[in-house]
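**Q** My questions concern the predicted model and sequence given below.
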Amino acid sequence: MHPLILLAVAIVGEVTATISLKISDGFTKLFPSVVVIVGYGVAFTALARLLKQGFPVGVAYAIWAAVGVAAVAVIGALFLHEPFNLTMGLGLTMVIGGVLLLELGRTH
């Protein structure tokens, strides 16, 4: 499978699991709790397959984590009514910028 597809699957699995973790209310709700387990299973399986293909672990983890953090923050703000302000947006921008620099450094 193409590396970017595996990375996207890992990110979607992780974001889905993390949002479901919040919705599970401390694992007291069955369906979101099952989604947590399945989502993290999908995420780590896709990430493991990506790394097995030779994708650099530092870059894979940086992209996976940065996109996951950004997506969870935005979803939390939009759908879970969690706070999001300019300072938080700047922090996310810096994290994404750091990932881009890692990727640029890998190609040189």
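**A** It's in.
**Q** Only C-alpha atoms from now on, for both contacts and neighbour counts.
**A** Will do.
**Q** Number of residues surrounding G41?
**A** The tally of other residues near G41 (other C-alpha atoms under 10 Å) stands at 16.
**Q** now the spatially most central residue of the chain, what's its secondary structure?
**A** Centroid-nearest residue in the chain: G68, 2.3 Å away (criterion: C-alpha atoms, centre = their mean). Per DSSP: H, G, I helix; E, B strand; the rest coil, the local secondary structure of G68 is helix.
**Q** alright, now check it against this:
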Amino acid sequence: MNPLIPLFIAIPLAGAFLTMILGKLLPRLNKYLGMIVLLLLALMSLISVSTISGGTDIYKVGGWEPVGGIPIGIYMVLDNLSALLLCIINIVGLVAVIYSFTYISQYTSENYFYSLF
């Protein structure tokens, strides 16, 4: 059971929330916070690609006992293909955020833009 699997959902949600909240207070911080979140996700996805080694990792969110032989709960599955796609998506997102530092500065509402990443 890989404990990194639920973090692929929790970290972007927490990063978007923090970007919206802290972006109002410290507007120059939001672009760096978005970059840090995507850098962390890219590193986690690279670690997941290297540790998956041909198998499938399953993370049981609920962990409830099966009722009548039917498992109840949420299963998050990480295999080779999903780990590779996570790696590609996070690296492309990181490159897009770094590129957008100079591009998006001419527009308003940078706070809302970086919360989408």
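**A** The structure has been received and is ready for your questions. What you are looking at is a predicted structure, and each value in this text was computed from that prediction instead of being measured.
**Q** Quick check: TM-score for this pair?
**A** Once superposed, the chains reach a TM-score of 0.38 (TM-score structural alignment, normalised by the length of the first structure), with 60 aligned residues with a C-alpha RMSD of 3.5 Å.
**Q** Quick check: the residue nearest to the centre of the first structure touching G13?
**A** No - the criterion here is C-alpha atoms under 8 Å, and G68 of the first structure misses it with G13 at 9.5 Å.
**Q** May I see the buried residues of the host helix or strand of S33 of the first structure?
**A** Per DSSP states H and E: S33 of the first structure is located in helix 30-52. By neighbour count with 16 or more other C-alpha atoms under 10 Å, helix 30-52 of the first structure contains the buried residues 32-33, 35-37, 39-51.
**Q** Okay, and L33 of the second structure sits in which element?
**A** Per DSSP H and E, L33 of the second structure falls inside helix 30-52.
**Q** which element follows that helix toward the C-terminus?
**A** Per DSSP H and E, the first helix or strand lying C-terminal to helix 30-52 of the second structure is strand 57-60.
**Q** what packs against that following strand?
**A** Judged by 3 or more C-alpha pairs under 8 Å, 6 or more residues apart in numbering; DSSP states H and E, the packing partners of strand 57-60 of the second structure are strand 75-78.
**Q** Return the set of buried residues in the strand it packs on.
**A** Neighbour counts over strand 75-78 of the second structure (16+ other C-alpha under 10 Å) mark 77-78 as buried.
**Q** by contact count, what packs against it?
**A** Contact here means 3+ C-alpha pairs under 8 Å, 6+ apart; on that basis strand 75-78 of the second structure packs against strand 57-60.
**Q** and with 10 Å instead?
**A** helix 30-52, strand 57-60, helix 80-103 (3 or more C-alpha pairs under 10 Å, 6 or more residues apart in numbering; DSSP states H and E).
**Q** right, and the ones you listed - which one's nearest S115 of the second structure?
**A** Among these, helix 30-52 comes nearest to S115 of the second structure, with 7.1 Å by C-alpha to C-alpha.
**Q** still on that earlier bit, single out the most deeply packed of the helices and strands packed on strand 75-78 of the second structure.
**A** Of all those, helix 30-52 carries the top mean neighbour count, a mean of 19, counting by mean count of other C-alpha atoms under 10 Å.
**Q** what's near enough to touch Y103 of the second structure?
**A** Residues near Y103 of the second structure by C-alpha atoms under 10 Å, 6 or more residues apart in numbering: V97.
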